[in-house]
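Q: Structural data only, the sequence is not supplied:
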């Protein structure tokens, strides 16, 4: 008989368990409780990820993949539950179970915005499309959920920050090309990195606010765009040096306040 290959953290069996964990994480953040698959309705989801039990992960993975997802196979890859949960968080946040659904792919739409007939409409489409893509994936709220606890897990925090930095770089490059194509410059004190970080913070905030005040956010839409897209446009207009004055945003505000 051909000997079995040694257990690995990136083999098919490992993927079974990690994919099952991703499904359970999505279920925890899914506000449509009645629409959860029947096999998940009996699972109680308390705070953070304390609710995730190895038995639930193994059970779901076995239903998906059969004997290749036994508890022994699980134990051969992760010595304890906490080690697995950390791996599952990264697996889920990186969309390794569904790479085609990763909202970060929207960065590919950024270069076309500069050449659109209406840059405003293109920016609105990009912003609203990105926000809607995040809202459609329950795991988008995972970082909001575990963020306050990350200082307790330095290695997990490091891994998540590294992922955030890595996925942010293509956006920075896209913003730079966008400004270059339109021959636009930023006001003094503003860099591509600061703009990108501000936009990310806005997106995080709007995503969270849209979940807890969905009706109010819908009512705040204009006929053309969401409040998020309108806010992005207002912010961009503020940091762009459209009059080539080389004045900072602070100076422009003071000048406007003193104007008669």
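A: Cool, got the structure. Predicted model, so just to flag it, every value in this text is computed and none were measured.
Q: from here on, contacts and neighbour counts on C-alpha atoms
A: Noted.
Q: May I ask you to name the longest helix in this protein?
A: Taking DSSP state H as the criterion, the chain has its longest helix at helix 154-182.
Q: May I see the buried residues of whichever helix or strand comes after that helix?
A: Downstream of helix 154-182, the next assigned helix or strand under DSSP states H and E is helix 192-212. Buried residues in helix 192-212, counted by 16 or more other Cα atoms under 10 Å: 192, 193, 195, 196, 199, 203, 204, 206, 207, 208, 210.
Q: Please convert those to TSV, extending it with distance to residue 83.
A: TSV is the format used below for the buried residues of helix 192-212 (distance: Cα to Cα, whole Å):
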residue	distance to residue 83
192	37
193	33
195	36
196	32
199	33
203	30
204	27
206	32
207	29
208	28
210	32
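Q: Put this next to the first one:
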């Protein structure tokens, strides 16, 4: 009889353990507990920011030497940890502890694009890269990516975060509107200040996360003087601004351009 193979991390038994882990990981990130398979609904998954311990918060706050810091003082203000986590997340996202680092302040720089001596693309690229670099230098920029997929399971925290996000958007929307007026431009049909702002935020979120995952690739794919992020913002802007005054939507404009290219290619 041949000897039994030594156990390893790639055999069939290992695969069963890994299959089970994959099911649990998927179950953790569903939008609602009822979306989990029935056999997994009783499992108590860690809440968002479970690693944030009250004891650590009290100890670190006590080290500041500020008066009135004690365990009793903490619990007089927050009856539960969930209440504290909700307030702490919003406080952190809004940079109340460090207002000078708040990326929202860059909204005021939008109007410099109308007076810069450089080309418009250079100005947009500089602002884009400055904003991305600022976010990447602040560890809290990754907070929403850490807890975002779990927010539907924590409605109070989700609502508080949406409120904090909406409170910072108006300044950006006002900046976009002023740029359109200054350059006498308008968006293509289907785009508004709100949808443009949301799309740019989604692009930025993706680049923040991807920059942590593939930093070398992000540096590798710079082109000329612009980063991959800046070039993406430029490409997005080129697609949503009705520069030819045609009134065509982005899709119609794209179809029109590709149709012209195909007809020129097929011409005798």
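A: Everything's here; your move. What you see is a predicted model; the values in this text were computed from it and never measured.
Q: residues of the longest helix of structure 1 that come out buried?
A: In helix 154-182 of structure 1, counting by 16+ other Cα under 10 Å, buried: 156, 157, 160, 168, 171, 172, 173, 174, 175, 176, 178, 179.
Q: How many neighbouring residues does the closest residue to the third one other than its chain neighbours have?
A: What it means is residue 160 of structure 1. Closest residue in space to residue 160 of structure 1, ignoring its immediate chain neighbours: residue 90 at 7.0 Å, by Cα to Cα, 6 or more residues apart in numbering. For residue 90 of structure 1, the neighbour count with other Cα atoms under 10 Å is 17.
Q: can I assume residue 90 of structure 1 sits in a strand?
A: No. Counting by DSSP: H, G, I helix; E, B strand; the rest coil, residue 90 of structure 1 is not found in a strand; it is helix.
Q: my read: it touches residue 158, true?
A: No. If you go by Cα atoms under 8 Å, residue 90 of structure 1 and residue 158 don't touch, sitting 10.9 Å apart.
Q: Tell me who's in contact with residue 93 of structure 2.
A: Shown in contact with residue 93 of structure 2 (Cα atoms under 8 Å, 6 or more residues apart in numbering): 140, 164.
Q: Distance of it relative to residue 71 of structure 2?
A: Distance of residue 93 of structure 2 to residue 71 of structure 2, given as Cα to Cα, to the nearest Å: 25 Å.
Q: Strands of structure 2, start to end?
A: Secondary structure of structure 2 (DSSP state E): no strands located.
Q: any idea which residue sits dead centre in structure 1?
A: Residue closest to the average C-alpha location in structure 1 (Cα atoms, centre = their mean): residue 140, at 5.1 Å.
Q: end to end, how far does stretch 179-193 of structure 2 reach?
A: End-to-end for stretch 179-193 of structure 2, by Cα to Cα: 11 Å.
Q: For that stretch, give me every contacting residue.
A: So stretch 179-193 of structure 2 is in contact with 110-111, 113-114, 173, 176-177, 240-243, 247-250, going by Cα under 8 Å, 6+ apart.
Q: State the pair within the residues you listed that is farthest apart.
A: Farthest apart among the contacts of stretch 179-193 of structure 2 by Cα to Cα are 111 and 248. That separation is 27.0 Å.
Q: Residue 229 of structure 2 touches residue 128, doesn't it?
A: Yes. Using Cα under 8 Å, residue 229 of structure 2 is in contact with residue 128, at 7.3 Å.
Q: that older thread, what's the nearest residue to the residue nearest to the centre of structure 1 if we skip its chain neighbours?
A: Sequence neighbours aside, residue 134 is the residue nearest to residue 140 of structure 1 in space, at 5.7 Å (criterion: Cα to Cα, 6+ apart).
Q: neighbours around the one you found, how many?
A: 20.
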